[in-house]
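> sharing a model prediction with you, sequence too.
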Amino acid sequence: MGQTVNVKDIIKKNVEKNKSRKVEKIMPTILLLAASISILTTIGIVATLVVDAYKFFKGVPMREIFSTKLAPLASNPSFGMLPLINGTIITSIIAMCVAIPIGLTTAIYLSEYASESGRKALKPIMELLAGIPTIVYGFFAYSFITPLLMKMIPNLGAKNALSPGIVMGIMIIPLVASLSEDAMNAVPNAMREGALALGSTKLEVTFKVVVPAAISGIIASFVLAISRAIGETMIVVIASGSSKNFTFNITQSIQTMTAYIVEFTSGDAGSGTLGYYSLYAVGLMLFVFTLLMNLLAQYVSRRYREEY
């Protein structure tokens, strides 16, 4: 005798299938809207910066913007942006002088020399640095690193470019180390084994085979770290001071683009004034700097990537 077919059950199953199909039709639209949020936010940020920065550039001649005199609150204000650009570049260079050698050697050790248990223990400890709030780094730079440096460098000011640069470098070590290690781990073991079979030492394999093969990822990590250093705020606000002088002396106080924005958003610049619109001009320049760094990282990664 054949199995009895319940018509009600068949109808119920069809209704449930139709409901699920309706959900499947709606879901792509919902996912598209969610994905569009980041795009719309970026467009809104760029539009805000461009519109208000235009008001600044319209009222200040370009020869003044690219001068070395910055006195936005003077009776006869001047808006030379070179001191801010110079301060940002100097602190970022100091940071990379700290982060690149330490981060790269850390990545080489974790990738090529550390045991599996050692890697599992050391990497999370190193990455804890990335979870420390930047304001804590700022107080660390001002209350510990600066007094320590003042004992070694007699003419070092209480606010200077060297101390925040060093601490920024410490802060971005995990970024350089983690991305560089990932790039080196992507190199096939067959290349290492082939070099060892030809009589190369472990050190020769590391620097003549692994590092050149992973160079695109390593350089991309450097560029992204520079971008992170350029956009850092709280460390330079606390430890570098607010001197608007155009100087290459790393023992003296300087001001970066981010520190300038923080200083003026505290209420010194009245709304609608040139000083107020200068905040958006500096913000736009900072946005362009970081955008160029990220585009450079993507170009390097694609241009020199090795596919295995």
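Perfect, I can see it now. Numbers count the residues shown, from 1 in each chain.
> use CA for all of it now, contacts and neighbours both
Will do.
> show me where the stretch 1-150 of the chain has helices.
For the stretch 1-150 of the chain, helices defined by DSSP state H, counting those that start in this stretch occupy the ranges 7-59, 62-65, 82-108, 116-127, 134-140, 146-152.
> comparison target, given below:
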Amino acid sequence: MTSTGSGRRVASGSPGFLKRSQPRYGEKAVKVLLVAASLVSVLTTVGIVIALIPPAAEFFGEVSFGDFITGTDWSPLFKPAHFGVLPLVTGTLMVTLIALLVAVPLGLGAAVYLSEYARPRVRAFFKPILEVLAGIPTVVYGFFALQALTPLLQDIWPGGEGPQVFNALSAGFVMGIMIIPTIASLSEDAMNAVPNDLRDGAFALGSSRMQVATRVVFPAALSGIVAAIVLGVSRAIGETMIVAIAAGGRPNLSFDPLEGMQTMTAFIAAAGIGDLPTGTIGYQTIFAVGSLLFVMTLVMNLVSIRLVRRYRQVYE
């Protein structure tokens, strides 16, 4: 028997008897590690912002922000220098759009098959193979686009006039293949998280497997699918080696994917390995373009968070 604070006695085996638990040092250690990992991510982002702001501020102290955003001529390393970033933005968006046109249908199709049609053994076999594409070095993708895909397109293009040696079409197509595993894997995980009760109810009402997949599971997993697509877009926008090798290094304000273009990341890579003296206006362009890319990615992520919260469905 054990005496409580009120004077009542409670049997040791009764539910009212509370035994002091042992200190859970392992759980505390895991919590500390998780907090440390979160802090590293936040501090890394803060460090990037701190590194970008001073050189970018010096750049915009000499170059008008309006001319930078709306200018159509980008030649910061030549005389006379021009700092219109629109050609780089256009090239980035063009390649990213082509990549999405390739990756979204194929990635979502693979996710629907693995989640709704494939048997467990087939899923366990094909999903790791699909994710192997994410581990291939991007420089390999770039050389594949330049040496294999572009010559193939030039040979089969109707009319005899195909893409140029460096072009946005090949770079975007191969980049789309690269981000298929990201979209497919995350979307498939979101679809698998949908409760089976929804599927069973739809089947009980006489729905076909296609109807269940497209009208029940897909809408229910929409928030996760949107997050997967946004993550794929972020990776496409930030990709460097594929566009540097296959898309070319000439800033070109054009909407023709058969022409060569330079993206924002390709310019940063090309200028960063050059012999630009520190503190010059040419050197500061790297940070100006990097700041714009950072802002574009941030805005896109904020929009995606809003969409995910809007369409998110919680099941008990």
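Perfect, I can see it now. Note that the coordinates shown come from a computational prediction; the quantities given were computed from them, not determined experimentally.
> TM-score for the pair, please.
The TM-score (TM-score structural alignment, normalised by the length of structure 1) is 0.88; 289 aligned residues with a CA RMSD of 2.2 Å.
> circling back to that earlier point, export the helices of the stretch 1-150 of structure 1 to TSV and tack on mean neighbour count and distance to residue 252 of structure 1?
Output for these, formatted as TSV (neighbours: other CA atoms under 10 Å; distance: least, CA to CA, whole Å):
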stretch	mean neighbour count	distance to residue 252 of structure 1
helix 7-59	12	29
helix 62-65	13	23
helix 82-108	22	11
helix 116-127	13	31
helix 134-140	18	17
helix 146-152	15	12
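> leaving out chain neighbours, which residue sits closest to the aligned residue in structure 1 for residue 131 of structure 2?
Counting by TM-score structural alignment, residue 131 of structure 2 lines up with residue 127 in structure 1. Nearest residue to residue 127 of structure 1, sequence neighbours excluded (CA to CA, 6 or more residues apart in numbering): residue 174, at 5.5 Å.
> what is the aligned counterpart of the one you found in structure 2?
Per TM-score structural alignment, residue 174 of structure 1 is aligned with residue 181.
> would you confirm that its match contacts residue 128?
No - using CA atoms under 8 Å, residue 181 of structure 2 is not in contact with residue 128, being 9.5 Å away.
> residue in structure 1 matching residue 243 of structure 2?
Residue 243 of structure 2 maps onto residue 236 in structure 1, with residues paired by TM-score structural alignment.
> tell me the contacts of its match?
Listed by CA atoms under 8 Å, 6 or more residues apart in numbering, the contact set of residue 236 of structure 1 reads 138, 164, 255-256, 259.
> and the most centrally placed residue in structure 1, how far is that from residue 290 of structure 1?
Against the mean C-alpha coordinate of structure 1, by CA atoms, centre = their mean, the closest residue is residue 228 at 2.2 Å. To residue 290 of structure 1, residue 228 of structure 1 is 8 Å away according to CA to CA, to the nearest Å.
> what of residue 85 of structure 1?
Relative to residue 290 of structure 1, and taking CA to CA, residue 85 of structure 1 is found at 13 Å.
> go on, residue 30 of structure 1?
31 Å.
> neighbours of residue 274 of structure 2, how many?
10 (other CA atoms under 10 Å).
> what ranges do the strands span in the stretch 101-250 of structure 2?
For the stretch 101-250 of structure 2, strands defined by DSSP state E, counting those that start in this stretch do not occur.
> need the helices of the stretch 1-150 of structure 1 in JSON lines (columns: distance to residue 74 of structure 1).
Converted to JSON lines, those look like this (distance: least, CA to CA, whole Å):
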{"stretch": "helix 7-59", "distance to residue 74 of structure 1": "16"}
{"stretch": "helix 62-65", "distance to residue 74 of structure 1": "15"}
{"stretch": "helix 82-108", "distance to residue 74 of structure 1": "16"}
{"stretch": "helix 116-127", "distance to residue 74 of structure 1": "45"}
{"stretch": "helix 134-140", "distance to residue 74 of structure 1": "29"}
{"stretch": "helix 146-152", "distance to residue 74 of structure 1": "30"}
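> between the ones you listed, which one is nearest to residue 281 of structure 1?
Nearest to residue 281 of structure 1 among the helices of the stretch 1-150 of structure 1 is helix 7-59; the distance by CA to CA comes to 4.4 Å.
> any idea how far that closest one is from the chain center?
28 Å (CA atoms, centre = their mean, to the nearest Å).
> for stretch 121-135 of structure 2, same thing?
For stretch 121-135 of structure 2, the separation from the chain centroid amounts to 19 Å (computed by CA atoms, centre = their mean).
> then stretch 156-170 of structure 2?
Distance, centroid of stretch 156-170 of structure 2 to centroid of chain: 27 Å (CA atoms, centre = their mean).
> thanks a lot, catch you later.
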